[in-house]
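1. sequence plus predicted model, see below.
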Amino acid sequence: MARILVVDDAKFMRMTLSAILVHASHEIAGEAENGPEAVKLAKELRPDLVIMDITMPQMSGIEAVREIRRDCPETKIIMCSAMGQQKMVVESIEAGAKDFIVKPFDESRVMEAVNRVLN
């Protein structure tokens, strides 16, 4: 069981992702709706994993990944992207994300990525 921080500016997406993760017996350590909040919560909560949207207001997911990786190098990160954001996915991997999942979420693909990154 991992402690996971879920980050997305859309509440529906956070709820969907949290439901998938809880169903697989993971603990939701917290939720954030933007980059600065994600960075702050990652430092406070020290989750095992952060699942983060790429496109958010205030600070992009990519910028947030860089800050979290700098402050919490042990925290693993999976990015979420909508279709057609390949360039951003590559940037997020270069910034330190370990994997990515595409929206809309497919439960088996989400769990495959989570299990791969955590093991």
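-> Nice, thanks for sending it over.
2. rest of the way, CA atoms for contacts and neighbours
-> OK.
3. okay, now residue 87: neighbour count?
-> For residue 87, the neighbour count with other C-alpha atoms under 10 Å is 8.
4. so which bits of the helix or strand where it lies are buried?
-> Here residue 87, judged by DSSP states H and E, is contained in helix 86-95. Neighbour counts over helix 86-95 (16 or more other C-alpha atoms under 10 Å) mark 88-89, 92-93, 95 as buried.
5. dropping in the other structure now:
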Amino acid sequence: MNRIMIVDDAAFMRTMLKDSITKAGYEVVGEGKDGEEAVKLYKQLRPDLVTMDITMPGMDGIAAVKEIRAFDPKAKVIMCSAMGQQAMVVEALKAGAKDFLVKPFIYDRVKDSIEKVLGL
């Protein structure tokens, strides 16, 4: 079973994403609330995929992706952003993210993105 880590500063967003991920048949192995926690948890848990919010206090999602990809160049990250953050999404993709999801999350889009990034 593929192991997924969720990173978002909003607990309710993590819960919504976790519901979609588990419904799609994946295991959520960890949850982080900011970029620093994301990097630390990634190194401990080695998940198959990370969903990463862009805008978080402290280290943002783009900086966290860069650190995670420096640690593990094969890391698979899907960025999550609110509407109207297209410039940040482009920056995230340049930083090494494989795809992006727009909030609010739509189950089919979450499932499709995970399958695409994992190559299923």
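-> Perfect, thanks for sending it. Please read all numbers here as calculations on a predicted model, not as lab measurements.
6. so for structure 2, the centremost residue is which one?
-> residue 51 (1.2 Å; C-alpha atoms, centre = their mean).
7. residue contacts, that one?
-> Neighbouring residues of residue 51 of structure 2 by C-alpha atoms under 8 Å, 6 or more residues apart in numbering: 4-7, 77-80.
8. rewinding a little: and the helix holding residue 87 of structure 1, how far out from the chain middle?
-> Relative to its parent chain, helix 86-95 of structure 1 has a centroid offset of 13 Å by C-alpha atoms, centre = their mean, to the nearest Å.
9. likewise stretch 31-46 of structure 1?
-> The answer for stretch 31-46 of structure 1 is 10 Å, by C-alpha atoms, centre = their mean.
10. contacts for that stretch?
-> Taking C-alpha under 8 Å, 6+ apart as the rule, stretch 31-46 of structure 1 contacts 5-11, 14, 29-30, 50, 56-61, 63-64, 67-68, 71-72, 75.
11. the residue nearest to the centre of structure 2 falls within a strand, correct?
-> Yes: Residue 51 of structure 2: assigned to a strand according to DSSP: H, G, I helix; E, B strand; the rest coil.
12. please enumerate the strands of structure 2.
-> 3-7, 27-32, 49-53, 77-81, 99-102 (DSSP state E).
13. can you report how many residues neighbour residue 38 of structure 2?
-> Neighbour tally, residue 38 of structure 2, other C-alpha under 10 Å: 28.
14. my bad, should have said residue 36 of structure 2
-> Residues within reach of residue 36 of structure 2, counting by other C-alpha under 10 Å, total 17.
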